[in-house]
Every structure is written in structure tokens, then in C-alpha cells.
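Participant: based on what follows, work out the 3D shape:
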Amino acid sequence: MPARPAAASDPTVRYRLRLRELHDFAGQWAALGRPYRPGPAGLVGVEYDPPGLVGIEFELWAQPPRRWRMRRIKDVPGNAVERDDRFVDGDRWYWAQPEDAVEYGDATDGAPPTFRHLFQPETLLTHCAVTAAGSGQHIGRPADIAIARPRPDVPPNRLGHWGQGAEEYEMHIDRATGIVLRSAARHHGAIFHLDEVIDMEVNPDLPAGVFSPPFGPLDVLHRRGETGPGILTTPSRARRRAQQHGFDLLLPQPLPPGAVLRVWHRPPIEPSRRYEMLVQVDLPSGRNVVLFQHAAHPGSPMLVNRTCVEVTGTADAEEVQEIIRRLTPPGPPVTS
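Facilitator: Predicted coordinates for the structure are as follows:
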């Protein structure tokens, strides 16, 4: 194949891409030599494994190698598009997810996927035997076509972004930029994972603040590896869920003037872990009171009948006392 330009080597070049990611979950399991068990899907925004090759679409703004912004703009048929907005700026990254959860981290945590592998075809080609397969066009752009077959000593997870377990990958590499415009992972001749660019601009005008995370006061940030706030729910649903798990949800009633109440339920990530509710009261002062609630256990410092309450947040002592006094049923006094 002819020498290719390095797409991620010139920090003065900007890109806007619209991309499609398609995945066949049954085909992926077959490629890995494992029995197929339908269940929660691995594709962001897909709740359960649908049959066949299905996918979602993204818009990507990129200024390689440091700055990336990607948001989901189209879901699989029948699914509403939920918030999925990803920002990478050097070592720091943010991932704004549905409702108000925002995960963040640094390079050591592993940034969320933003199709950066398409700007770095060498992350696949160096692990494969590569055969030139002529030339063609994709989205009207001249491209070199390559067939890449993984070497026997390469573990499938090393090629995860490209589709694990493929016998071969067919790549259309943009002749002008070096970006992979289309990558198809095949097993027994059938495509089970496909990444493709469906629109592309080089050096477009940048929208104001495109690389700046536009988080608001109600966004809840948590570092990767920490437990996030959970799944946003309504107070009535939260009360029913709490009762099902052996405790009574305590809510401040009535709320102080100007305060905002939010409730999350937090299913345990392991069977041995407890089920929790998180109640947060955002106060007009800009501070908040956070109440972790779960089923009673011996030794809890704050216990109301069968509910344990752990208080945290940024509010001062007087604001915390006011929220505790308003709990229904009445909560205990706070001594520290």
C-alpha cells in the first residue's frame, strides 16, 4: 500500500465527522467462540441485544491528538435519543450521560470511546498481516482498501475497538488524510462490527465552545471508578422501590422555598451490596444536602425505624438541621 498521511499528527487540522457504528451481538459472540446469551447490550443506548446488524450514529468534532467532542445523534429504531456527550481535552475527559450523571477522569482512567482508532489505523495494522486490495471511493473520497488478518499470537481484546475476534478486517483508508473511512470486521465472511464515516469536513468552522463541556448546576459529576448518583426517578417510584427493599424513603416535606428535590435509586453492582436511595436537596444558597438511605443495620449513627440515613453535602449545619426537621416521617437530630 502507498504511504499514508498520519491523521492525528498535525494539531492545526480540525475535522467534523458523522459516523455510524453497527454491531451484530450474536455475530460477536460467534467470533469469540462463545455461546450467545441475549442480554444487556454493549452498544451505548441499546438496552437489550437486538437481532442482526444494528447501530447508532454520532457527530464528532476532532482536533487530534488532544481535543475530541462526540455526541450521539441517532439511536437504533424505536429508541429515543438520550444524552450521550463526550469531551476529551488532553488528559482530562468528561462523559455526560442520560439524566444528570457526568463521569470524568484523566488519562489513567481511560477516556470514553470517540472513534479515535479511526485516526490511528496502525493500532490495527501493526498486529495483522496486511494485503492491499486496490482502491475505491467512500463518501466520494478516494481511498486505499486493505485487508488485515490478525496474527495468531494477538489476543482479540487488543483489537477491541475494531471488533473483537474477527478473522479479517476490510478497511477503506482516506488517501488525503489517512483516516479510516470504513472498517468492517468479519467472521466466516459475515460482518459483525462496522464503523463507517457517512459525512466528513476538513478544517470546518468550529462552533463556539464546541470543546468546552456545557455543564449546568444540576449536573452531578463523579470520577470513573466511583459510584455515580444512580438512576434518576420520581419520589413516588422511589418510595415503592425502598419499601420493596425493606426501608422507608424519607423526604423533606414541605421543601424550603426555592429548593429543588432529586431522587436516585442505586441498584447494587454485586448481590452482596446493599440497595441505596440518594436524596439530594439543592438549596437557594447554591449548597446542597445529600441523604443516603438504605435498610437498617446495627450500628448506624442515624436510624429512623427501619431506615438508615447518612448525611453529606455542602450545606452548613443550620441548613442540614432544617432539612432533617422536615423529613417525613420525622428524622433524628443531627449532632455532628
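
Participant: every contact and neighbour count from this point should use C-alpha atoms.
Facilitator: Will do.

Participant: next, count neighbours for residue 265.
Facilitator: By the criterion of other Cα atoms under 10 Å, residue 265 has 23 neighbours.

Participant: looking at it, residue 95 is touching residue 86, isn't it?
Facilitator: Yes - between residue 95 and residue 86 there is a contact at 4.5 Å, judged by Cα atoms under 8 Å.

Participant: hang on, residue 142 in a strand?
Facilitator: Yes - assessed by DSSP: H, G, I helix; E, B strand; the rest coil, residue 142 belongs to a strand.

Participant: quick check: it touching residue 172?
Facilitator: No - under the criterion of Cα under 8 Å, residue 142 makes no contact with residue 172, lying 9.0 Å away.

Participant: who has more neighbours, these two?
Facilitator: Taking other Cα under 10 Å, residue 142 and residue 172 do not tie; residue 172 has more neighbours (27 against 15).

Participant: ignoring the adjacent residues along the chain, who's closest to residue 312?
Facilitator: Once flanking residues are discounted, residue 312 sits nearest to residue 290: 5.1 Å by Cα to Cα, 6 or more residues apart in numbering.

Participant: I should have written residue 148 there, sorry.
Facilitator: In space, and not counting its chain neighbours, residue 148 is closest to residue 130: 4.5 Å by Cα to Cα, 6+ apart.

Participant: can you tell me how far that neighbour is from residue 145?
Facilitator: 10 Å (Cα to Cα, to the nearest Å).

Participant: so the two - more neighbours on which side?
Facilitator: More neighbours surround residue 145 than the other of residue 130 and residue 145, with 23 against 18 (other Cα under 10 Å).

Participant: show me the contacts for that one.
Facilitator: 132, 133, 134, 135, 136, 170, 171, 172, 173 (Cα atoms under 8 Å, 6 or more residues apart in numbering).

Participant: closest to residue 27 among those?
Facilitator: If you rank the contacts of residue 145 by distance to residue 27 using Cα to Cα, residue 170 comes first, at 16.5 Å.

Participant: before we move on, which element is the closest one in?
Facilitator: Using DSSP states H and E, residue 170 falls within strand 168-174.

Participant: list the helices and strands the very next helix or strand once past that strand packs on?
Facilitator: Next along the chain after strand 168-174, taking DSSP H and E as the criterion, comes strand 180-187. For strand 180-187, the elements it packs on are helix 25-31, strand 168-174, strand 190-202, judged by 3 or more Cα pairs under 8 Å, 6 or more residues apart in numbering; DSSP states H and E.

Participant: could you also give me the structure for this second sequence? I'd like to compare it with the first:
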Amino acid sequence: MRLAVVGNPENRRVALFRAAVERAGQPEPEVFAWREVLTAGRVPGPGTLVRIDSPGEDAEVDRLLRELGGGRPAAVAEHGRIIGGADWFAGLRAALARIEAGGGTLLSRPADILTMTDKPRCHALLAAAGIPVPDALGPVDGWAALRASGWKRVFVKPSHGSSASGVLAVAMAGPRVTAVTSVEVSGGSLYNNLGVRRYHDEQTIASIVDRLAPDGLHVEKWYPKASLGDRVLDLRVVVIAGRARHVVVRTSRSPMTNLHLGNARGDVSAVRSAAGEREWAAAMATCERVAGCFPGTLQVGVDLMFRAGWRGHAVAEVNAFGDLLPGVLADGQDTYDAQVAACAI
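Facilitator: Predicted structure coming up:
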């Protein structure tokens, strides 16, 4: 069975996967561009083993997904602009249905991708399976509802966002409100900025939350993360074929640990030592249990948090396209090598 990949051809994700296929001595995979999937309906057919890669980092693909999902013309968004999350998700659902109807054998089940990309639905699935997750507030339609909840420290996340886009870490103490976020307000629009900033003005914070709310919000109780030195941390753990293999430690001086925000990779061995072998093994087992919630999918990226004091852990998010960990090897394989090997073509 021949390998194929649905992705953005110029993206490094596709390049890294193709390189892994070449190292394995397999024929070069055929690339089906997201733009062609969305405009011409070109998808892999029967007899192909299909990797579905991220549609991100392409402004035209983003526009096409919002247009498909919204059922109306959409413009290319300015770089970093946060817009149309619900339409984008609806477009992804429709595009994945096209790919599934093509008849190829998919390495990621579309239903799994959609669940992982829908934060409220994913959180509910994990909680029902007994996976440790932070408490969630339930449906929130704006700032007034969040304020009225009585919760003092929360993470506010767009239901369908990624890369910390639109995420706010909010602390409320009486009349004092603080939000730490990568959101920048400019010209009446919201942008995902590479710099983390603090807002102390409730009116501004309320405005951000209210602008995000129509596309859906997921609110979780603030989980106190473990730290080493003066940096809090969490893990990205890639589980491939049911096994937790590749791990990256993400460290930060702010609540946002995403590496693209100027944060730093940490030392896996130092974290493992601090956690202790029992807690580390329990955390890896949790990541594998998370993957077990998506049995039709070869790989998942799990964002896992150790609790401050190293007593327990919780899952922050699950990522359908969370395997981009350049330079991280396990048994001499990167995440793409491991996936190609697991395909057993």
C-alpha cells in the first residue's frame, strides 16, 4: 500500500515526513495539497495509506476553510489575526469528510481529529474516561458569565484555537483583574502576537473575551504547574501506536509555555528526576490512556502538566497535529521515523 500525505506541500511538516519515508527505503509519498482538497476535491483514493497533516501556516488554506465552513466568501486574514474559529472548524469537518469519502486508509480518524480540535468536547471525553483534567466551567458566552461564575483563576481558551491563539490566563480578586495572554488588540481586531503581555484593565479584558465568545469558549480552572528554578513547565508527549515515546519539556516565566512565544525547552532528565520514577511512569501511562481514547489514530500529542510540588498531573490538551518535535529522538528515531515504522507497510 502506497503512502500519501494531505498537507501544505511547502510546509516543513510535509518535508520531515517525506524525509522519514525516504530513510525507511519506501517510495516517495504522494502529496495532496490542502488547497487542492478544498478547491478541486482532489483526495487520496483506495490503495493509499494516508497521513493527514496540519492545514495550518497557510493563509489561503485558512481562508478556504473559513469560506467552506461559513458558506460565504471569506477574505485572507491579516497575519496573526484571530477570526472565524467556528467557520474554520466547520470547514475542517467538511474537508475531512471529503478525504474520508476518497476511500484511502487513514492514519488519523477524522472523528478523532475533530474531537481533539474541539476543546470542550475533548475535555468531556477525557473526563468521562477518568483521565485527570482540570475542572471545566461549562458553557460561557462572555465576560459577564465568567465574572458571575465566582471562579477566581481560570484559563480561557477559544474552543477551536491552537498555538495559544486567543488563550488568556485570568486572575480575579475582587475589583482587580489581570490577564496574561499573547492576544494583542489593534484597530478593533484581535491578533495572536509572539509576545506575552499583561492586561490589568477589566474593560479591555472583557472586550477580548466577548470578541472571542461567538466562536466558542472553553474555560478551565487554573492548574498550578510544577516548576524548576524560576520557570514553570509542562510536557508535550507524542504517543505513537499506543506508546509514549517522544517528550519535550516546555518552560516559561509566564503561564504560557508554547515554545513559539519565546519560551525554552527544558531538560527531560531533570524533570523526570524531580517528578520521581513513580510519578513519571504514571504520567506516561496517562498519556497512553489518552491515546487509547482515539483508537483509530496512529499518533496524538498530549500536553501534560505536573502539579506544583510534583504531586499528581493533569492533561491540558490533546493535539491531532502535535508531532512536530524537530531534533527529538527516541531509540534513534524522530516522530516521523517512528510513525513510518509503525505503519508496517
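
Participant: TM-score for this pair?
Facilitator: Here the TM-score for the pair of chains, by TM-score structural alignment, normalised by the length of the first structure, is 0.22; 135 aligned residues with a Cα RMSD of 7.0 Å.

Participant: follow-up on the earlier one: which neighbours do residue 142 and residue 172 of the first structure share?
Facilitator: With Cα under 8 Å, 6+ apart, residue 142 of the first structure and residue 172 have common neighbours residue 136.

Participant: out of the helices and strands packed on strand 180-187 of the first structure, flag the one nearest residue 321 of the first structure.
Facilitator: Of all these, it is helix 25-31 that lies closest to residue 321 of the first structure, at 51.6 Å by Cα to Cα.

Participant: residue 240 of the first structure looks like it's in a helix, true?
Facilitator: Yes - according to three-state DSSP, residue 240 of the first structure belongs to a helix.

Participant: from residue 72 of the first structure, how far out is it?
Facilitator: Shown here: residue 240 of the first structure relative to residue 72 of the first structure, a distance of 33 Å by Cα to Cα.

Participant: settle it for me: which of these two has more neighbours?
Facilitator: Under the neighbour definition other Cα under 10 Å, residue 240 of the first structure and residue 72 were set side by side, and residue 72 has more, 21 against 13.

Participant: need the contact list for the residue nearest to the more buried one when sequence neighbours are not counted.
Facilitator: Excluding its sequence neighbours, the residue lying closest to residue 72 of the first structure (Cα to Cα, 6+ apart) is residue 58, at 4.3 Å. By Cα under 8 Å, 6+ apart, the contact set of residue 58 of the first structure is 18, 19, 20, 70, 71, 72, 73, 74.

Participant: narrow those residues to those in helices?
Facilitator: Per DSSP state H, helices hold no members of the contacts of residue 58 of the first structure.

Participant: who wins for most neighbours among these?
Facilitator: For the contacts of residue 58 of the first structure, neighbours tallied by other Cα under 10 Å; top is residue 70, 26 neighbours.

Participant: measure it to residue 16 of the first structure for me?
Facilitator: 10 Å.

Participant: okay, and the common contacts of these two?
Facilitator: With Cα under 8 Å, 6+ apart as the test, residue 70 of the first structure and residue 16 both reach 59, 60, 61.

Participant: next up, identify which helix or strand the second one is on.
Facilitator: If I follow you right, that is residue 60 of the first structure. Applying DSSP H and E as the criterion places residue 60 of the first structure in strand 54-63.

Participant: end to end, how far does stretch 32-49 of the second structure reach?
Facilitator: Terminal residues of stretch 32-49 of the second structure lie 12 Å apart, using Cα to Cα.

Participant: so what's the residue count around the nearest residue to residue 184 of the first structure once chain neighbours are set aside?
Facilitator: Excluding its sequence neighbours, the residue lying closest to residue 184 of the first structure (Cα to Cα, 6+ apart) is residue 194, at 4.6 Å. By the measure other Cα under 10 Å, the count of residues near residue 194 of the first structure is 22.

Participant: next one: residue 194 of the first structure from residue 325 of the first structure, what distance?
Facilitator: As judged by Cα to Cα, residue 194 of the first structure and residue 325 of the first structure stand 56 Å apart.

Participant: now swap in residue 244 of the first structure and tell me
Facilitator: In terms of Cα to Cα, residue 244 of the first structure sits 25 Å off from residue 325 of the first structure.

Participant: looking at these two, which has the bigger crowd around it?
Facilitator: Neighbour tally, residue 244 of the first structure and residue 325, criterion other Cα under 10 Å: the higher count belongs to residue 325, 16 against 10.

Participant: what about the more buried one, distance to residue 251 of the first structure?
Facilitator: Distance from residue 325 of the first structure to residue 251 of the first structure, by Cα to Cα: 10 Å.

Participant: leaving out the residues flanking it, which one is nearest to residue 68 of the second structure?
Facilitator: residue 91 is the one closest to residue 68 of the second structure (Cα to Cα, 6+ apart), at 4.9 Å.

Participant: report how many residues lie close to residue 243 of the first structure.
Facilitator: Residue 243 of the first structure is flanked by 12 other residues according to other Cα under 10 Å.

Participant: quick one: secondary structure of it?
Facilitator: With three-state DSSP as the criterion, residue 243 of the first structure reads helix.

Participant: from residue 21 of the first structure, how far out is it?
Facilitator: Residue 243 of the first structure sits 41 Å away from residue 21 of the first structure, going by Cα to Cα.

Participant: for residue 134 of the first structure, grab the count of nearby residues.
Facilitator: For residue 134 of the first structure, the neighbour count with other Cα under 10 Å is 12.

Participant: let me see the contact set for it.
Facilitator: Residue 134 of the first structure sits next to 144, 145, 146 when contact means Cα under 8 Å, 6+ apart.

Participant: find the nearest non-adjacent residue to the second one, please.
Facilitator: Same thing as residue 145 of the first structure. Closest residue to residue 145 of the first structure apart from its sequence neighbours, by Cα to Cα, 6+ apart: residue 172 at 4.6 Å.

Participant: contacting residues for that neighbour?
Facilitator: Each residue near residue 172 of the first structure by Cα under 8 Å, 6+ apart is listed here: 136, 138, 143, 144, 145, 146, 180, 181, 182, 183.

Participant: who wins on neighbours among the residues you listed?
Facilitator: Highest count within the contacts of residue 172 of the first structure by other Cα under 10 Å belongs to residue 181, 27 neighbours.

Participant: now it: how far from residue 54 of the first structure?
Facilitator: Note on residue 181 of the first structure: its distance to residue 54 of the first structure, by Cα to Cα, is 19 Å.

Participant: return the closest of the contacts of residue 58 of the first structure with respect to residue 319 of the first structure.
Facilitator: Distance to residue 319 of the first structure across the contacts of residue 58 of the first structure (Cα to Cα) is lowest for residue 71, with 38.0 Å.

Participant: correct me if wrong: the closest one contacts residue 60.
Facilitator: Yes - the pair residue 71 of the first structure / residue 60 is scored as a contact, 6.8 Å apart, by Cα under 8 Å.
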